[in-house]
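# only geometry, no sequence info:
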């Protein structure tokens, strides 16, 4: 019996964890906010997350990526996690999900 998880299943678990991490200034999770640009999982279950912040001067610029890395690394089956911050393209409200916009009264 194969107990190895496939990368798609692991990807879903990662998204679930990301949806539990909130920007401290906005009552919406970082996934729905559109701060997560990409989640890559290779066959060795090494995870790389490409994310941004709402602004380069974001007060959680240090702590948020570290929180993401720590919580993803704790997922059963994840071998390692690397979080890369990018501002290309810069974050904008257009990246937010409909759910996030609704939550913030923007729809």
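The structure has been received and is ready for your questions. For clarity, every value in this text was computed on a predicted model and none was experimentally measured. Residues are numbered from 1 along each chain as shown.
# when you work out contacts or count neighbours from here on, use the C-alpha atoms and nothing else.
Noted.
# which residues of this protein fall in helices?
7-18, 63-73, 98-103 (DSSP state H).
# so which of these is the most surrounded?
Comparing those by mean neighbour count (mean count of other CA atoms under 10 Å), helix 63-73 comes out on top with a mean of 17.
# of all the helices of the chain, which one comes closest to residue 90?
Closest to residue 90 of those is helix 63-73 (CA to CA; 16.2 Å).
# could I get the helices of the chain as TSV with distance to residue 46?
What follows is these, written out as TSV (distance: least, CA to CA, whole Å):
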stretch	distance to residue 46
helix 7-18	10
helix 63-73	9
helix 98-103	29
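# so which of the ones you listed comes closest to residue 80?
Comparing these by CA to CA, helix 63-73 comes nearest, at 5.9 Å.
# nearest to residue 89, out of the helices of the chain?
helix 63-73 (17.4 Å).
# included below, for side-by-side comparison, is a second structure:
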């Protein structure tokens, strides 16, 4: 399994405590960048700008990605552009949350 796949797998273990779907399936991860030295940059969003657990989710992403073997460092950038909406969720997430 390559490094990108490992990072995607670990992101699927991070959940917003208020929603029973992981952040990957929710479509909260906008970009994963891996530099030549395996420093990882993640651009992500939240379901709402006023999310009370924003710091916890960002910290968990940072810690879990840094723990992936081969990753030298991780920088997580939180953005609200474009704003998240339900269309960004995977089909699996929509089914889980009853949006289909």
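Everything's here; your move. All of these numbers come straight from a predicted model, not from anything done at the bench.
# please state their TM-score.
After superposition, the two chains reach a TM-score of 0.97 (TM-score structural alignment, normalised by the length of the second structure), with 100 aligned residues with a CA RMSD of 1.0 Å.
# closest to residue 37 of the first structure out of the helices of the first structure?
That would be helix 7-18 among these, by CA to CA, at 11.7 Å.
# among the helices of the first structure, which comes closest to residue 26 of the first structure?
With CA to CA as the criterion, residue 26 of the first structure lies closest to helix 98-103 of the helices of the first structure, at 9.7 Å.
# which residue numbers in the second structure go with that closest one?
The alignment of helix 98-103 of the first structure onto the second structure (TM-score structural alignment) spans residues 91-96.
# quick one: contacts for the most centrally placed residue in the second structure?
Against the mean C-alpha coordinate of the second structure, by CA atoms, centre = their mean, the closest residue is residue 29 at 4.1 Å. Going by CA atoms under 8 Å, 6 or more residues apart in numbering, residue 29 of the second structure touches 23, 42, 43, 44, 45.
# residues contacting stretch 52-60 of the first structure, please?
Outside stretch 52-60 of the first structure, the residues that touch it by CA under 8 Å, 6+ apart are 24, 35, 36, 37, 61, 85, 86, 87, 90, 91, 92.
# what range in the second structure matches it?
Using TM-score structural alignment, the residues of the second structure aligned to stretch 52-60 of the first structure are 45-53.
# likewise for stretch 14-32 of the first structure?
Using TM-score structural alignment, stretch 14-32 of the first structure lines up with residues 7-25 of the second structure.
# show the end-to-end separation of that stretch, please.
Distance between the two ends of stretch 7-25 of the second structure: 14 Å, counting by CA to CA, to the nearest Å.
# likewise stretch 30-43 of the first structure?
End-to-end distance for stretch 30-43 of the first structure, by CA to CA: 25 Å.
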